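In: Next comes the sequence, and after it the predicted model I'd like to discuss.
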Amino acid sequence: MANKGEIDKGIQARLQLSYERSTKNHFELEVDIDIPGQGVTAIFGESGSGKTSLLRCIAGLENEVAGSLCVNGEMWQDVNLWVPTHKRSLGYVFQEAYLFAHLSALGNLRYAIKRSNQPANTELFEQVVNVMGIEGILSQLTAQLSGGERQRVAIARALLSQPKLLLMDEPLASLDTPRKLEILPYLERLRNSFNIPIVYVSHAVDEIVRLADHAVIMQQGKVTAQGDITQLFSIADLPLGVSNEVGAILECQVVERDTKWHLMRVAFDGGELWLPNVEGSHNTSQRVRVLASDVSLTLTPHSDSSILNVLSGQIVEVVNDQDPAMALIRLKVGGSYLLARLTQKSLHNLNLVNGKSIWIQIKSAAIVR
């Protein structure tokens, strides 16, 4: 085994698990991932792809798992080592809040502080309560809380155990749409306020593109792709490509706000875009999502069009879509990538092939929020 000082920072997981989900359903998990030791890593895939199984392996909740696991230089599992769950410095947030019903919200938080291996930290307590916006509900019993409030208390409880790693297993899955929209800004504040690596399981693209810095795509117990989210979501032949939601993510900087037309101009490594202004936001950085279905291509630039956003680029990849009438095209624009979904007929008529220079018209782009 390598010395602790020789182990790279980050999370390295080489894990294998095999079991019977039912008498006729054998499942195998085989994962080999290297993910950052900071920020949010999303584990993304359809139901049954092995997302929760992977999270349980990281938590030490699967006894038959083989392989190795290192978290920011600390070995939790190896051929001659097995650190039990209660000795792994982690917090776990489930789909359901699982709060103690006989305790108030504050009582649940105090329980976490008592169970922590670290000394109580008043400053941390105040920060967690403030970030999760639960100051006004601390005296209430869990039965008096809404679903979103219970989940925020559950997240706060996990943070107050002072973990070195936070695992979140579809924390919004049990909430209706209004409650999801209510809690997402708190998850963003959590990501930005605490220097704790977060592994976030979800099958919802909108959550992933809003919260994650890095992503791991899973299918049938295997990892099909992993990487920085802005790079990963612009790959044309990902399993995501069969979805109508496929699209690129751009990290942009606001360079102008046009109050007359309620627009803002943002710059990215590849050009500039005009977008609807985000009222009340003074952030200079914005994550922007451009769906492949909102991108069209022309051989020459057009000035007599209602489309404001026109960029020059180059075709780097063409793949067939799940729909036989359609194709997905990956486009390089400066140091960034976009995707376009076009008909096979348009592909043929315009002779769109790898390496061809092209003009890109973006009919719509959205701030991720």
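Out: Looks like it came in fine.
In: all contacts plus neighbour counts: C-alpha atoms, from now on.
Out: Noted.
In: Show me which residues of the helix ranked longest in the chain are buried.
Out: Scanning the chain for the longest helix, with DSSP state H as the assignment, gives helix 177-193. Residues 180, 183-188, 190-191 are the ones in helix 177-193 that count as buried (16 or more other CA atoms under 10 Å).
In: Please report the distance of Ala156 from Arg179.
Out: Using CA to CA, to the nearest Å, we find Ala156 at a distance of 17 Å from Arg179.
In: which stretches of the stretch 101-250 of the chain form strands?
Out: Remark: strands assigned in the stretch 101-250 of the chain by DSSP state E, counting those that start in this stretch are 165-169, 198-202, 214-219, 222-228, 247-258.
In: What residues of the longest one count as buried?
Out: Okay, so that is strand 247-258. Neighbour counts over strand 247-258 (16+ other CA under 10 Å) mark 247-250, 252-254, 257 as buried.
In: Then stretch 129-144?
Out: 129, 131-134, 137-138, 141-142.
In: Just flag the most distant two among those.
Out: Val131 and Leu141 (20.3 Å; CA to CA).
In: excluding its backbone neighbours, what's nearest Ile35?
Out: Closest residue in space to Ile35, ignoring its immediate chain neighbours: Ile11 at 5.3 Å, by CA to CA, 6 or more residues apart in numbering.
In: Below is an additional structure, to be compared with the one above:
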Amino acid sequence: MLDVDVTKQLGQLKLEVAFQSDSPVIGLFGPSGAGKSSIINMIAGLSKPDRGTIKIGSETVDDTAIGLHVPPHRRRIGYVFQDARLFPHRNVSQNLDYGRRMNKLAPDPAHFERILNLLDIGHLKNRRPGQLSGGERQRVALGRALLAKPRLLLMDEPLGALDQERKAEILPYFERLRDEEHVPMVYVSHDPDETRRLAGHVVMLKHGRIAAQGGPEILPP
């Protein structure tokens, strides 16, 4: 269960949202500037709400009334950005292992192989990021986040920098992740088709407020 009830002033925009869902994938949908990335940055702990609470499962990670703010490194959250943000001087295997080592997790070869197979990136292990396509880089970034064993995965327009062909290539991997790994996701997008394919609960944002929320049937055609 993810429970968000926050207010934050962002320049001229006042972000004021409240939603809760136990859907495997929550879609945050809306145009650029609606507040989508600001919401997931607060969920990640990268910024603080001016007022309100954020709960992940049974744990409250923000509560402004009592001054509670759990730092990002203690939230066990994976974050995949629009640009993959891989280390160019490290190969794919080293990039994949970064999240595990940063979270001081013991090596888990079985989990490592499962993620390689899930994302079909085993044959890329010795390549550098500069030798990968855009879709391959995003799959590696997703693998790196999963290998840190997060309890929640935040995805900020992960297909936004890809052309239609690359999007069609990578979307089935996101569906496999949803159906096979059972890691809850918050998926940010302004593309209704992407959101419709992945999300079970959709929060539609406009000018920092929730315009509508419900199943994917609320999305525009």
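Out: Sure thing, it's come through. What you are looking at is a predicted structure, and each value in this text was computed from that prediction instead of being measured.
In: returning to what we had before: got a markdown table for the strands of the stretch 101-250 of the first structure, with distance to Ala340 of the first structure too?
Out: Conversion of the strands of the stretch 101-250 of the first structure to a markdown table gives the following (distance: least, CA to CA, whole Å):
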| stretch | distance to Ala340 of the first structure |
| --- | --- |
| strand 165-169 | 32 |
| strand 198-202 | 25 |
| strand 214-219 | 21 |
| strand 222-228 | 20 |
| strand 247-258 | 8 |
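In: For Leu297 of the first structure, which of these is the nearest?
Out: strand 247-258 (15.2 Å).
In: and that closest one, what does it pack onto?
Out: helix 229-232, strand 263-268, strand 285-291, strand 336-343 (3 or more CA pairs under 8 Å, 6 or more residues apart in numbering; DSSP states H and E).
In: any idea what Thr7 of the second structure is structurally, helix, strand or coil?
Out: When classified by DSSP: H, G, I helix; E, B strand; the rest coil, Thr7 of the second structure comes out as strand.
In: quick one on the thing from earlier: I'd like to know which of the helices and strands packed on strand 247-258 of the first structure is closest to Leu124 of the first structure.
Out: Per CA to CA, nearest to Leu124 of the first structure of these: strand 285-291, 27.1 Å.
In: how about that closest one, which residues of the second structure does it hit?
Out: Using TM-score structural alignment, strand 285-291 of the first structure corresponds to no residues of the second structure.
In: So which residues make contact with the very next helix or strand once past that strand?
Out: Using DSSP states H and E, the helix or strand that follows strand 285-291 of the first structure towards the C-terminus is strand 295-298. Identification of contacts with strand 295-298 of the first structure by CA atoms under 8 Å, 6 or more residues apart in numbering yields 339-342, 358-364.
In: Now rank those residues by neighbours and give me the top one.
Out: Greatest neighbour count in these, by other CA atoms under 10 Å, goes to Leu339: 30 neighbours.
In: What distance do you get for that residue to Leu311 of the first structure?
Out: From Leu339 of the first structure to Leu311 of the first structure the distance is 13 Å (CA to CA).
In: Now do the contacts for the residue nearest in space to the middle of the second structure.
Out: The residue lying closest to the centre of the second structure (CA atoms, centre = their mean) is Leu154, at 1.7 Å. Going by CA under 8 Å, 6+ apart, Leu154 of the second structure touches 40, 44, 77-80, 185-187.
In: What is the equivalent residue in the first structure for it?
Out: Alignment note (TM-score structural alignment): Leu154 of the second structure maps to Leu167 of the first structure.
In: same deal with Ser133 of the second structure?
Out: So Ser133 of the second structure corresponds to Ser146, using TM-score structural alignment.
In: how much space is there between its match and Glu256 of the first structure?
Out: Ser146 of the first structure is 40 Å from Glu256 of the first structure, by CA to CA.
In: swap in Asn121 of the first structure?
Out: From Asn121 of the first structure across to Glu256 of the first structure, the span is 42 Å (CA to CA).
In: now swap in Leu175 of the first structure and tell me
Out: Counting by CA to CA - Leu175 of the first structure and Glu256 of the first structure are separated by 37 Å.
In: now Asp176 of the first structure
Out: Counting by CA to CA, the separation of Asp176 of the first structure from Glu256 of the first structure is 36 Å.
In: do the same with Val295 of the first structure
Out: 23 Å.
In: And the helices in the stretch 1-150 of the first structure?
Out: 51-59, 105-115, 122-131, 147-160 (DSSP state H, counting those that start in this stretch).
In: Would you mind getting the average deviation of the last one from the second structure?
Out: By that I understand helix 147-160 of the first structure. Superposed on the second structure, helix 147-160 of the first structure shows a mean distance of 0.4 Å to its aligned residues (mean CA distance after the TM-score superposition for the first structure).
In: just the shortest one next, same as before
Out: Taken over the aligned residues, the distance from helix 51-59 of the first structure to the second structure averages 0.8 Å (mean CA distance after the TM-score superposition for the first structure).
In: which residues in the second structure does that helix match up with?
Out: The aligned range for helix 51-59 of the first structure is 36-44, by TM-score structural alignment.
In: Next: the second one.
Out: Taken onto the second structure by TM-score structural alignment, helix 105-115 of the first structure occupies residues 92-102 there.
In: got a list of contacts for the matching stretch?
Out: With CA under 8 Å, 6+ apart as the test, stretch 92-102 of the second structure has contacts from 86-87, 106-107, 124-129, 140-141, 143-145, 147-149.
In: swap in stretch 250-266 of the first structure?
Out: Counting by CA under 8 Å, 6+ apart, 230, 267-268, 272-277, 283-290, 336 sit against stretch 250-266 of the first structure.
In: buried subset of those?
Out: For the contacts of stretch 250-266 of the first structure, buried by 16+ other CA under 10 Å: 230, 267-268, 272-277, 286-290, 336.
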